[in-house]
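Q: Predicted coordinates and the sequence they were generated for:
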Amino acid sequence: MPSEPSISGITATISGAASSLADAARDAWRGAEDAVGRIAAETGLTAPTSASRDPDGLVGRVRRPLERHAAALRWSRFGPATLVPLPPPSAEDPRLLLSAASLVQSVLTEMAEHRRQCEGGSSAGGGMDGLPLPPVTLALVGAAVWRYLHPVALRDVCLSPYCVMEQTPRADGIVRLWSSTLVHMDVVHLLANLSALLPDAAALERAGGSGAFAADTALLAGLSSGVFVAWAVFAKEVLRRSDPYYAVGAVGLSSLAFAMQVVHGESRRGQRVLLLGCLPLPAPYSWVPGVVLSHVLAPESSFAGHMAGVAAGVLHSYIVRPVLRSVLRLLRGGGGGGAGGAAPRPRFYGSGTTSGRPVQGSGGGGGGGGGALRSALKGLAAQVLLMAAVVGAATLASRRGGQRSVPITRWRMR
């Protein structure tokens, strides 16, 4: 009998000592990392110009292995294990009230639209009549809320380019392309992203059907995260800026929201939308004020993550989706028009819709395809030029304001 309590006491002592040693190791590593960072900053070791001048010299040879080992420790179980949800913001925070009001307005608007379509007898909604939102959109919202209510270590799920490219097993790194999308830093982050996502997601699902929308959602989420990782790799290898690759961990739905906004805007090319209910803007370019407003209201948000979502929407609308349609047509054997029937009406496939949009005003002649291709090329060029202008303006503004790169201990929001 007396041996049992002694064994349990020894076990508790050992586990407590192991926990204390782990905490001490984390504290020691963070202190050493901060000291090395201060020394490197004072000596100019972290300046991009020095590495780009002499990438294969002493600085480059010493810096690269140090960064790799630091990243391996940072993203290991000894790294920072911040949990979400974080403490909720104060009720007096104007951003909380604004994001909550915007989300309520989005939900009420979508419910009214759904009721209008049901009363009009439209069956294009691709959803169950008893639901307030289309089913896949509702499931996406529910997944984001569920993930927020169940704390998870940001270190384990965030979109870290280093982990995606080098984590072992490799599948764990690849899963981050999607797992990071549902994680949010606080209540304001969650509500703001949901209010931005809902209008475009619901409209796309009603237009294309739930099955196609689910596939497009998975594709857009992976594509936007992939663009984010590709940019970090480019910055490390070409621009000699390693922080975006080794030190950044991004979370949030906003990349996917911007991607859907671009796709939905392309499906309404030629139409205008009202910004803040009064300023008319071309629908394909409605993402521009969204990017600007998000960084005015939340300066800590990830500009690279938002632009990755925009780039994913453009790639999806003009390259990925048309290629997939062409492959499916070839596999089905339906590419030819020599069956003796009437020639199919020309359709514009660069618009981001599920089955193409009929080209208005074309009489079914042979010139419709060329006109649609020219229109698609013009739209693609306009989007690329606008993206370049936004990135250039943001770069100039950050240099003029003297902003430094984000510290490696800070999480980024998308």
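A: Received it, and whenever you're ready, just let me know what you need.

Q: hey, let's count contacts and neighbours off CA atoms from now on
A: Fine.

Q: residues near Gly370, how many?
A: 11 (other CA atoms under 10 Å).

Q: Can you give me the distance of it to Arg329?
A: 19 Å (CA to CA, to the nearest Å).

Q: Over to Arg412?
A: 41 Å.

Q: Give me the more crowded residue out of those two.
A: Applying other CA under 10 Å to Arg412 and Arg329 shows that Arg412 carries more neighbours, namely 20 against 13.

Q: all strands of the stretch 301-414 of the chain, in order?
A: Counting by DSSP state E, counting those that start in this stretch, one finds strands in the stretch 301-414 of the chain at the ranges 347-348, 357-358, 412-413.

Q: Among these, which comes closest to Val229?
A: strand 412-413 (13.8 Å; CA to CA).

Q: now for that closest one, which elements pack on it?
A: Packed against strand 412-413 by the contact rule (3 or more CA pairs under 8 Å, 6 or more residues apart in numbering; DSSP states H and E) you find strand 250-251.

Q: Following element in sequence after the strand it packs on, please.
A: helix 254-267 (DSSP states H and E).

Q: Near Leu58, how many other residues are there?
A: Count around Leu58 with other CA under 10 Å applied: 10.

Q: Could I get the contacting residues of it?
A: By CA atoms under 8 Å, 6 or more residues apart in numbering, the contact list for Leu58 is empty.

Q: Return the distance of it relative to Ala235.
A: In terms of CA to CA, Leu58 sits 21 Å off from Ala235.

Q: Use this one as the comparison:
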Amino acid sequence: MRSWSKPSIPVLPTRGPAPTAYSTSARGPVTITGDGAPRLYVCGITPYDATHMGHAATYVAFDTLVRVWRDAGFDVTYVQNTTDIDDPLLERADDTGVDWRALADEQIELFRTDMEALRVIPPAHYIGAVESIPDVVAAVEDLVAKGAAYSLDNGDVYYRVDTEVRPPFGSESHLDHAQMMRFFAERGGDPETPGKENPLDALLWRSARPGEPSWPGASLGAGRPGWHIECAVIAGKYAGFPLTVQGGGSDLIFPHHEMCAAHATALTGTPFAEAYMHTGMVGLDGEKMSKSKGNLVLVSRLRAQGVDPAAIRLAILAHHYRCDWFWDEPLLASAQDRLDQWRAAARSNVPVAAAEVLADLRAALADDLDTPSALGVIDEWAAARGDGSSPAAADQLEIVHAVDALLGIDLLAD
């Protein structure tokens, strides 16, 4: 599947430090280097209503990680999927009378344009579920052969969560059984399906139903893939295990990332990821933002209203990626004002040495992607303009380039 165009990224004359980040599985900070060649997999959208602010916050956060890694001189492999066949997509297509393929294509293209506008570096591999179905079929057949999966009478195939893997099931989320059952029911699971050996067993292959799209499944019969196995297969094929980081929103901790890890480890005997990073949830005006409530803030709508995408990105970066936060109009106004101040400074004489600003900026970002502190560093630089002295032109340009390379904000744009 086609990705999106890459923004121009300045190359800085020195290297930054390797970052640390909070890992859900470790329940604390870890240094994430990937031996200089980190492998990142971030779960993509289900393309039936893109791109809301929660999506944008997640992809800007991991774009920041990619930028910090690149600044440290690392050779990054970044993979992202798009779940272009799933129940929510089919339900939205049915509700709107639009062919599911046309709906997916439309929303994926909208997502691409939003990511380009936000200056998000594209993944090296942007892979759809549909194009991965032959690989999923082979993986599910392998799990069945290993005794890690079984079929119901209707042909649906399920993963056995009691399969022995190392690290064991639950090591990523650290939830107890009651918590797992609650989240599994709330987040796409089917604990009450008759015939399952364990209520937490996860769907690997959904056998063909009348009126639903399906694909040949070799020994599995016609059908379509489950959600978790799709990501496990794509991550393994295009990034390789163990991933340095598995990333996504905090609502994916369980069951999605836990199941992905279990599927992949049962298939390969290799741990799925060294670290799991999760972004906070974004609400609107004090309420949870969700598609069911219809209170989504869409990047495309803001752009259509004339909002500068750089201001949207700054509004996101003003919050630590792990925090839950709320979007509102004052937040956007504050971000636009900050952008104006920075751009004015970029065109003025700011008597600050680049080395000091860059060191502080890198230190903030290396500390669990502390973007609020990083923005504070540039605020101080911008506030120092206009006192009558002049920095070297090279210092001024290096700071402008650092803001672009590390924060994704082009201060010289019109």
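A: Structure received. For clarity, every value in this text was computed on a predicted model and none was experimentally measured.

Q: TM-score of the superposed pair?
A: TM-score of the superposed chains, computed with TM-score structural alignment, normalised by the length of the first structure, equals 0.24; 165 aligned residues with a CA RMSD of 6.9 Å.

Q: now the helices for the stretch 1-150 of the second structure?
A: Taking DSSP state H, counting those that start in this stretch as the criterion, the stretch 1-150 of the second structure contains helices spanning 53-71, 87-96, 100-117, 133-145.

Q: and those, which is most packed in?
A: Burial of the helices of the stretch 1-150 of the second structure is given as mean neighbour count (mean count of other CA atoms under 10 Å); helix 53-71 ranks first at a mean of 23.

Q: what helices or strands is that helix leaning on?
A: strand 243-249, strand 273-279, strand 282-284, helix 309-317, helix 354-366, helix 393-407.

Q: got TSV for the ones you listed, with mean neighbour count too?
A: Shown next, in TSV, are these (neighbours: other CA atoms under 10 Å):
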stretch	mean neighbour count
strand 243-249	24
strand 273-279	23
strand 282-284	21
helix 309-317	23
helix 354-366	19
helix 393-407	20
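
Q: mind checking which of the ones you listed is nearest Arg70 of the second structure?
A: helix 393-407 (9.1 Å).

Q: Ok, which of the helices of the stretch 1-150 of the second structure comes nearest Leu358 of the second structure?
A: Of the helices of the stretch 1-150 of the second structure, nearest to Leu358 of the second structure by CA to CA is helix 53-71, at 11.4 Å.

Q: Next, the angle from the closest one to helix 309-317.
A: 90 degrees (axes from the mean of the first three to the mean of the last three CA atoms, to 10 degrees).

Q: re earlier: include distance to Val188 of the first structure when you put the strands of the stretch 301-414 of the first structure into JSON lines, please.
A: Output for those, formatted as JSON lines (distance: least, CA to CA, whole Å):
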{"stretch": "strand 347-348", "distance to Val188 of the first structure": "39"}
{"stretch": "strand 357-358", "distance to Val188 of the first structure": "37"}
{"stretch": "strand 412-413", "distance to Val188 of the first structure": "11"}
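
Q: Buried deepest among those, which one?
A: strand 412-413 (a mean of 22).

Q: about what we covered before: now for the strands of the stretch 301-414 of the first structure, which one comes closest to Val291 of the first structure?
A: It's strand 412-413; of the strands of the stretch 301-414 of the first structure, that one is closest to Val291 of the first structure (CA to CA) at 13.2 Å.

Q: quick one, which of the strands of the stretch 301-414 of the first structure is nearest to Ala112 of the first structure?
A: strand 357-358 (25.3 Å).

Q: And the closest one, what does it pack against?
A: With contacts taken as 3+ CA pairs under 8 Å, 6+ apart, strand 357-358 of the first structure sits against strand 347-348.

Q: if we can go back for a sec, let me have the helices of the stretch 1-150 of the second structure in JSON lines, adding distance to Asp340 of the second structure as columns.
A: Shown next, in JSON lines, are the helices of the stretch 1-150 of the second structure (distance: least, CA to CA, whole Å):
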{"stretch": "helix 53-71", "distance to Asp340 of the second structure": "20"}
{"stretch": "helix 87-96", "distance to Asp340 of the second structure": "39"}
{"stretch": "helix 100-117", "distance to Asp340 of the second structure": "18"}
{"stretch": "helix 133-145", "distance to Asp340 of the second structure": "47"}
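
Q: Quick one: closest of those helices to Phe183 of the second structure.
A: helix 87-96 (17.5 Å).

Q: Could you list every helix and strand that that closest one packs against?
A: Taking 3+ CA pairs under 8 Å, 6+ apart as the contact cut, helix 87-96 of the second structure packs with helix 100-117.

Q: which other helices and strands contact the helix it packs on?
A: By 3+ CA pairs under 8 Å, 6+ apart, helix 100-117 of the second structure packs against helix 87-96, helix 299-304.

Q: so that helix versus helix 309-317, what angle?
A: 90 degrees.

Q: could you give the angle of helix 100-117 of the second structure to helix 87-96?
A: Going by the same axes, to 10 degrees, helix 100-117 of the second structure makes 110 degrees with helix 87-96.

Q: Could you export the helices and strands packed on helix 100-117 of the second structure as TSV, including distance to Ala363 of the second structure?
A: As requested, those are exported to TSV (distance: least, CA to CA, whole Å):
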stretch	distance to Ala363 of the second structure
helix 87-96	41
helix 299-304	30
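
Q: Ala364 of the second structure: which of these is closest?
A: helix 299-304 (26.8 Å).
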